[in-house]
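> Sequence first, predicted model second:
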Amino acid sequence: MSEAVSEEPAVEESLQAFIGTLRDSVTYRKFADASEQLEADEEAQALLEAYQKKQQELQADEFDSSIMSELQELQTEVSNNDTIQQHQAAQEELVTLLKQTNDVISEQIRQEFAQSLGGGCC
């Protein structure tokens, strides 16, 4: 945890309460369960791995219609895989919840809360 948070016990306490509430939410539990199912599904894992490998192959080489065709076939299989689709839907729901949370916090503090300021230290 950052020093700024640890210097503010009330903020730290509220943050931990928020994290606990988020973890207990139906949306987060659904995502966690879908993630566990995806990890346990060897067929879905193999399909995702093959899809990613084929994407990399397409990016590394000059355009090859046979690779593109294979990638499209794999995309169809990914789209038809229930485990992958359930995980994707649960992930989208969680992202929506986190965006809504960010919007509420931003409104309350009157500035963008989860804003990337870019750059690094140097």
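That came in fine, so what should we check first?
> hey, let's count contacts and neighbours off CA atoms from now on
Noted.
> Now Glu77. Nearest residue, chain neighbours left out?
Taking C-alpha to C-alpha, 6 or more residues apart in numbering, and ignoring the residues beside it in sequence, Glu77 has Leu47 as its nearest neighbour in space, at 7.6 Å.
> and whatever helix or strand that neighbour lives in, what does it pack onto?
Leu47 is located in helix 42-60, with elements delineated by DSSP states H and E. Secondary-structure packing of helix 42-60 (3 or more C-alpha pairs under 8 Å, 6 or more residues apart in numbering; DSSP states H and E): helix 26-40, helix 65-80.
> And here is the other one:
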Amino acid sequence: MSEVHSGEQDIDDKLRTFVQTLRESETYREFVEASNALENDAEASALLREFDEKQQQLQRDGFDQSIMGELQDLKSEMADNDTIRRHQVAQDALVELLQETNDVISEEIGHEFAQSTGGGCC
């Protein structure tokens, strides 16, 4: 086996270990549980859908004070919803963990690891 192939296998093994460790972390498990709870909460899902629809309407039709008021009301309702709040906290914690992970990897390799190159696939 060549050194290059062996090195790639080491990287694959370490990546699998990293992913498994991430999946087993309390932060990730809480995010998955909060996501499942959100998916199964009809009221919370309806609030998020309505908020998204109002945002799209505002972007499509331009500024409208009444829609802004509705968005503010929906934002307030979402802030009061335990399921949405739990999901947001779990998501924030997971993003922070992944950012910290990115920082460690970036430091080890000497340049930004998860740097956005902009744009999408199409």
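Yep, it's here. Computed from a prediction, not measured in an experiment: that's the story for all the values here.
> before we move on, the earlier item: want to try CSV for the helices and strands packed on helix 42-60 of structure 1, with mean neighbour count as columns?
Shown next, in CSV, are the helices and strands packed on helix 42-60 of structure 1 (neighbours: other C-alpha atoms under 10 Å):
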stretch, mean neighbour count
helix 26-40, 17
helix 65-80, 14
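> Tabulate those (JSON lines), appending distance to Ser14 of structure 1.
Listed next are the helices and strands packed on helix 42-60 of structure 1 as JSON lines, based on distance: least, C-alpha to C-alpha, whole Å:
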{"stretch": "helix 26-40", "distance to Ser14 of structure 1": "19"}
{"stretch": "helix 65-80", "distance to Ser14 of structure 1": "40"}
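> of all those helices, which lies closest to Val5 of structure 1?
Across the helices and strands packed on helix 42-60 of structure 1, the minimum distance to Val5 of structure 1, taken as C-alpha to C-alpha, is reached by helix 26-40, at 23.8 Å.
> Now that closest one on structure 2. Mean distance?
Per the superposition on structure 2, helix 26-40 of structure 1 and its aligned residues are separated by 0.4 Å on average (mean C-alpha distance after the TM-score superposition for structure 1).
> so where's the longest helix in structure 2?
Scanning structure 2 for the helix with the most residues, using DSSP state H, yields helix 82-109.
> Spatially central, which residue of structure 1 would that be?
Residue closest to the average C-alpha location in structure 1 (C-alpha atoms, centre = their mean): Gln91, at 5.7 Å.
> who touches that one in this structure?
With contacts taken as C-alpha atoms under 8 Å, 6 or more residues apart in numbering, Gln91 of structure 1 has the following neighbours: Phe31.
> May I ask which helix or strand encompasses Thr117 of structure 2?
Taking DSSP H and E as the criterion, Thr117 of structure 2 maps to no regular element, lying outside all helices and strands.
> Pull up the gap between it and Glu50 of structure 2, please.
For Thr117 of structure 2, the distance to Glu50 of structure 2 (C-alpha to C-alpha, to the nearest Å) stands at 32 Å.
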